[in-house]
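Colleague: Pasting the sequence and the predicted coordinates here, then a few questions.
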Amino acid sequence: MQIINPILPGYHPDPSILRVDDDYYIAVSTFEWFPGVQIYQSRDLMHWNLLTYPLSRSSQLDLIGNINSGGVWAPCLSYSDGLFYLIYTDVKSRSGAFKDTHNYLVTAENITGPWSEPIYLNSSGFDPSLFHEEDGTKWLVNMIWDHRKGTNSFAGIALQEYSESEQKLVGPIKNIFKGTELGATEAPHIYKKDGYYFLMTAEGGTSYDHAITMARAESLSGPYYTDPQNPILTSDQTNKQQLQKAGHGSLVETQNGEWYIAHLCARPVKGNRCILGRETALQKCYWTEDNWLRVEGGQFPKFTLPAPDLKPFPIESESNLDDFDDVHLKKYWNSLRRPFTGDWVSLTERAGHLRLKGGESMSSLHRQSLLARRLESFHTEIETAIDYQPENFQQMAGLIIYYDTDDYVYLRITDHETQGKCLGIIQTKFGKYDELLPVDIALPDLPYYYLKAEIHREWLTFYYSLNRETWESAGGEIDISHLADDAAELNSLRFTGTFVGICVQDLSGSKEHADFSYFHYKHLDS
């Protein structure tokens, strides 16, 4: 049996893997999307199920106004003495020299919650991780951000004790590791084995030079000596058909003494652009006789690898057809920055429908009325039916392919002063607004309008139907390679991935609603 990578396709970066008895969990970053932190569960490392979101309340995570690719960075999931611990960063700013990176801790007796209110830890850097020492003490490590001119911004790894009784960090702060020549030292995790403390970090930056490096020490506070064969995992940039951007990893041991690294990776579709974002993969590892960690088959990640010696445990995932007949949203739905509250989203106001009430524009960092799910395949079809009665051009609703406020493509219904109800395509590319159809398509008055999108790698085609039987193309193929992390035109790094979903805007402030009767997400053959 084999594990097929990526095990979590689509936007699932910064994996933190944990085993508790026979269950495996992976927590991944969610950035500006709500709820915060996805936790997946598996019994065999091959089949994974989206289990829960621990940050489901505004009191735990307030993302309103958070910047694009801000919010929840690099969660760390751990377990000790009957309690789950989750450390996470809420990034409020990251432009220029400064980064406002607030680190918090929540706990729960059960992985599905309820999770506690957050305990504030520090803001000295990001990528925090909690190490549970055998003597019962607990230690926080995080990278240190240095904003000063002429310094190394990635200034090292800070170690400080966490007092559970006082619920705060206590004692001195020590910089235990300044990193290697690869630079950009981040994502620290500490493991103890055979008398050594092993420090795993990500280095090289989170793009194509990304890597995992190791160091070890005989005491927790160091000194740490680097692995002479670093990096232990990185990508072969000469072969873009292989997994790229390999880095930011964490380590797990199976019940049978096998070792695996969970790490992020990416798959470009056009040049260096990765429309699915950074994904999660696994690699099998082993320990050498002189106590260093190695990846089986070499330092480059592989698409297939041996599964552990565990009984296969297939998991039935939620249906990709959502007919909105339940009173709760399916777990794969996410919103931008705000919780699912009745003032803008409802499954009960009209039976068998999802009602979205018009919110702010697609440029808003505050209160968009947008529900979406991750694009997890290069070949995908999505379809919905919408009942919508706009009264003016400031009211819009429809089907959206979305990266962030700078980049999206939107098949939307609106109203025009002379044309009446009509269908058109809006695109924002690197922050520049455009309307892709020369003239919007006039729509007759009908109970429902059917909208569809087909995605084949970097190409998107929209369709519409008045009866769900005859489909017409709305424009031609659209290049969506700009819906990617690697947008050099913006001169900044982005860290999420493409979402597909539905949304409603009412720029007049009337909150005119749209009702959606289903949403079907389907993987297509390549």
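Modeller: Nice, thanks for sending it over.
Colleague: From here on, just use CA atoms for contacts and neighbour counts.
Modeller: Will do.
Colleague: Tell me how many other residues crowd the spatially closest residue to Asn392 that is not a sequence neighbour.
Modeller: Distance criterion CA to CA, 6 or more residues apart in numbering; nearest residue to Asn392, sequence neighbours excluded, is Asp415 at 4.8 Å. Asp415 has 21 neighbouring residues, counting by other CA atoms under 10 Å.
Colleague: surely Asp415 meets Gly424?
Modeller: No: in this structure Asp415 lies outside contact range of Gly424 using CA atoms under 8 Å: 10.3 Å.
Colleague: ok, so what distance separates the nearest residue to Tyr53 once chain neighbours are set aside from Ala97?
Modeller: Computed as CA to CA, 6+ apart, the closest residue to Tyr53 that is not its neighbour in sequence is Gln38, at 5.1 Å. Separation of Gln38 from Ala97 (CA to CA, to the nearest Å) stands at 30 Å.
Colleague: Same drill for the two, tell me which one is more crowded.
Modeller: Neighbour tally, Gln38 and Ala97, criterion other CA under 10 Å: the higher count belongs to Gln38, 23 against 11.
Colleague: List the residues that contact the more buried one.
Modeller: The contact partners of Gln38, by CA atoms under 8 Å, 6 or more residues apart in numbering, come to Ile26, Ala27, Val28, Ser29, Thr30, Leu50, Leu51, Thr52, Tyr53, Pro54.
Colleague: Sort out which one of those residues lies nearest Val252 for me.
Modeller: Distance ranking of the contacts of Gln38 against Val252, using CA to CA, places Ile26 first at 10.3 Å.
Colleague: Give me the three-state assignment for that closest one.
Modeller: Of the three states, Ile26 takes strand according to DSSP: H, G, I helix; E, B strand; the rest coil.
Colleague: who are the neighbours in contact with it?
Modeller: Neighbour list for Ile26: Pro15, Ser16, Ile17, Leu18, Gln38, Ile39, Tyr40, Gln41, Leu77 [criterion: CA under 8 Å, 6+ apart].
Colleague: The contacts of Gln38 into JSON lines, with extra columns for distance to Ile478?
Modeller: Converted to JSON lines, those look like this (distance: CA to CA, whole Å):
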{"residue": "Ile26", "distance to Ile478": "35"}
{"residue": "Ala27", "distance to Ile478": "34"}
{"residue": "Val28", "distance to Ile478": "30"}
{"residue": "Ser29", "distance to Ile478": "29"}
{"residue": "Thr30", "distance to Ile478": "27"}
{"residue": "Leu50", "distance to Ile478": "31"}
{"residue": "Leu51", "distance to Ile478": "35"}
{"residue": "Thr52", "distance to Ile478": "35"}
{"residue": "Tyr53", "distance to Ile478": "34"}
{"residue": "Pro54", "distance to Ile478": "37"}
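Colleague: Next one for the comparison:
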Amino acid sequence: MIRNPILPGFNPDPSICRVGEDYYIATSTFEWYPGVQIHHSRDLVNWTLVRRPLERASQLDMRGNPDSCGVWAPCLSHADGRFWLVYTDVKRFDGNFKDAHNYIVTADTIESAWSDPVYVNSSGFDPSLFHDDDGRKWFLNMQWNHRTQSYGGQPKSPAFDGILLQEWDAASGTLVGPIRNIFAGTELGLVEGPHLFRRNGWYYLTTAEGGTGYDHAVTMARSRTIEGPYDLHPDRYLITSKDHPEASLQRAGHGQYVETPDGAAYHTHLCGRPLPPQRRCTLGRETALQKCSWKDDGWLYLADGGPVPAVDVSAPTDVASERPQTCLYDFDETSLPADFQWLRTPEPDRIFSLADRPGHLRLYGRESIGAWFEQALVARRQEHHAFRAETVVEFTPDTYQQVAGLTHYYNRHKFHALAVTLDEKLGRVVTILSCPGDFPHGRLEFPVGAGETIGEGPVELAMEIRHNDLRFYHRSGGETQWQAFGPVLDAGVVSDQGGRGEHGSFTGAFCGVFAFDTSGRAKAADFDRFRYMPL
């Protein structure tokens, strides 16, 4: 069986592509660097992260991008003997404008170096590239209309002004011919995420509607000609949980169709798994996969009937799931473990090194935790509702402006951090920095005040997340027992719905290590290992 979500934790907007017997899924990474996650599978059950292709400044530079901006909704395809990746770099979130720039990169193989980007347009986000049977290529994206009261956290449908279609000339690297608005969406509104495919003489268009919250849906339409008009699916929505609050997979929408070599039909979609009582999705938007079937009316339906996505889905072959559990990272290699990312900057050498002290991840304190330009924060996704993370840090601050430690992090206004720093009276201390929500002020809180004095030498730091609760621990000086530290904190604010709530942000929770030095002296902190354990 396929067990959903197939990509747990922050993995939204899945674009799926099959080449022979190999399947690839590309997902959004927003402000996390390198850009775009690509997972690979041969059975649709087990998936392995194999590439983040946007890895250098010429392809992607997100310094200054606000939270929840950056790389939105990539589209991965294969044609003419190479892979094509279309993506948006969004430069603004709040207010009437988005400033969304669309690009195309290509590569001969997924694992090889990808090309420098070719700029396409900036008329809206969620681009895709469709390769027609006659060899022509077509570029689609939603059109953004700034002439409306569409502010971050309060989206209004008029800003989502339909799906644009224009021919792409690969030889010249330019759009050519007329721009057509081919699909306005349904009354659900907020139409985005277009994907085209062709079958039995029909052009099928799937889009995402209803926003990224609990009204999300995959809408389906079809036409005999690529420019339309497009007729809606008899049920309108191929996949949605919007009328079924009891369903395990909520916020279902935004995905893409794929067929197996023998013609079996599947469709990806993003989803969320809310925790009671406040229905906050602490794992962000995840990737799921549904088995579908074609009926005699020429329309696609979920195999089990109805629009509600299933947790357990029949797989094409009889294989078992092989998901890893406890992960220990000892930082003995010369490159960062594949599970980890950092924020925004294409110059990672300025914020971390695995060579300057072999066997350690060295962070160079730069801007404050939550900065939009250059902060030393290296983290991996939270993939379970209950987990424990541990690390050990060597850090000798000489001012309170130098801070390093362990963090449960979403964005600049939603995080908890267990930190080593200096207090003028207490000396070196362990303390807690907490920012429990981005509305209305996003102010930093200090649940244990100045903190607790600790001696010299390495300090072990840990945190346990149990659904909505977070508890920090530490030990040092040869102690054998972990010491619980500070109050139980609200882990649920480190979620899409934390702070100002639905549509205010839509990425996911990370756990990792950080260092900052607001004195500007780039004080280094050395981390010897990192352990992630589901509970």
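Modeller: Arrived safely. Treat the numbers as computed from the prediction; the structure is a model and nothing was measured.
Colleague: Mind checking the TM-score on these two?
Modeller: Overlay of the two chains. TM-score (TM-score structural alignment, normalised by the length of the first structure): 0.96; 521 aligned residues with a CA RMSD of 1.6 Å.
Colleague: Specify which member of the contacts of Gln38 of the first structure is nearest to His523 of the first structure.
Modeller: Distance to His523 of the first structure, by CA to CA, is smallest for Leu50 among those, at 17.7 Å.
Colleague: nearest spatial neighbour of the closest one, skipping sequence neighbours?
Modeller: Of all residues not flanking Leu50 of the first structure in the chain, Tyr40 sits nearest, at 4.4 Å (CA to CA, 6+ apart).
Colleague: What separation do you get for the one you found and Ala474 of the first structure?
Modeller: According to CA to CA, Tyr40 of the first structure and Ala474 of the first structure sit 37 Å apart.
Colleague: With Asn152 of the first structure instead?
Modeller: Asn152 of the first structure is 50 Å from Ala474 of the first structure, by CA to CA.
Colleague: Settle it for me: which of those two has more neighbours?
Modeller: The neighbour count for Asn152 of the first structure versus Ala474, taken as other CA under 10 Å, is higher for Ala474 (22 against 16).
Colleague: Over in the second structure, tell me which residue corresponds to the more buried one.
Modeller: By TM-score structural alignment, Ala474 of the first structure lines up with Phe485 in the second structure.
Colleague: Would you check that that match makes contact with Phe472?
Modeller: Yes: taking CA under 8 Å as the definition, Phe485 of the second structure is a contact partner of Phe472 at 5.4 Å.
Colleague: For Phe516 of the first structure, the count of nearby residues, please.
Modeller: If we define neighbours as other CA under 10 Å, then Phe516 of the first structure has 26 of them.
Colleague: For it, what is the corresponding residue in the second structure?
Modeller: Counting by TM-score structural alignment, Phe516 of the first structure corresponds to Phe527 in the second structure.
Colleague: what residues does stretch 504-516 of the first structure touch?
Modeller: Taking contacts as CA under 8 Å, 6+ apart, the residues outside stretch 504-516 of the first structure that touch it are 350, 353-362, 368-370, 384-390, 394-398.
Colleague: list the buried ones in that stretch?
Modeller: Val504, Gln505, Asp506, Leu507, Lys511, Glu512, His513, Ala514, Asp515, Phe516 (16 or more other CA atoms under 10 Å).
Colleague: Skipping adjacent residues, who's closest to the aligned residue in the second structure for the second one in space?
Modeller: Put plainly, it is Gln505 of the first structure. Matched by TM-score structural alignment, Gln505 of the first structure corresponds to Phe516 in the second structure. Nearest residue to Phe516 of the second structure, sequence neighbours excluded (CA to CA, 6+ apart): Gly365, at 3.7 Å.
Colleague: Quick check: the gap between that neighbour and Phe130 of the second structure.
Modeller: Using CA to CA, Gly365 of the second structure is found at 44 Å from Phe130 of the second structure.
Colleague: quick one, which of these two is more surrounded?
Modeller: Comparing Gly365 of the second structure with Phe130 by other CA under 10 Å, the one with more neighbours is Gly365, at 30 against 22.
Colleague: contacting residues around the aligned partner of that one in the first structure?
Modeller: Counting by TM-score structural alignment, Gly365 of the second structure corresponds to Gly358 in the first structure. Counting by CA under 8 Å, 6+ apart, Gly358 of the first structure touches 344, 369, 395-396, 504-507, 509-514.
Colleague: go with 7 Å
Modeller: Gly358 of the first structure sits next to Ser369, Val504, Gln505, Asp506, Lys511, Glu512, His513 when contact means CA atoms under 7 Å, 6 or more residues apart in numbering.
Colleague: Looking at these, which is nearest Asn122 of the first structure?
Modeller: Ser369 (32.3 Å).
Colleague: how close does the closest residue to the closest one other than its chain neighbours sit to Val345 of the first structure?
Modeller: Leaving aside its chain neighbours, Ser369 of the first structure sits nearest to Gly359 (4.9 Å; criterion: CA to CA, 6+ apart). For Gly359 of the first structure, the distance to Val345 of the first structure (CA to CA) stands at 10 Å.
Colleague: Okay, helices next: where are they in the stretch 251-400 of the second structure?
Modeller: Remark: no helices are assigned in the stretch 251-400 of the second structure by DSSP state H, counting those that start in this stretch.
Colleague: can you give me the strands in it?
Modeller: Secondary structure of the stretch 251-400 of the second structure (DSSP state E, counting those that start in this stretch): strands at 257-259, 265-272, 286-294, 300-302, 312-313, 327-329, 340-343, 352-353, 361-364, 376-381, 386-394.
Colleague: Understood, closing this out.
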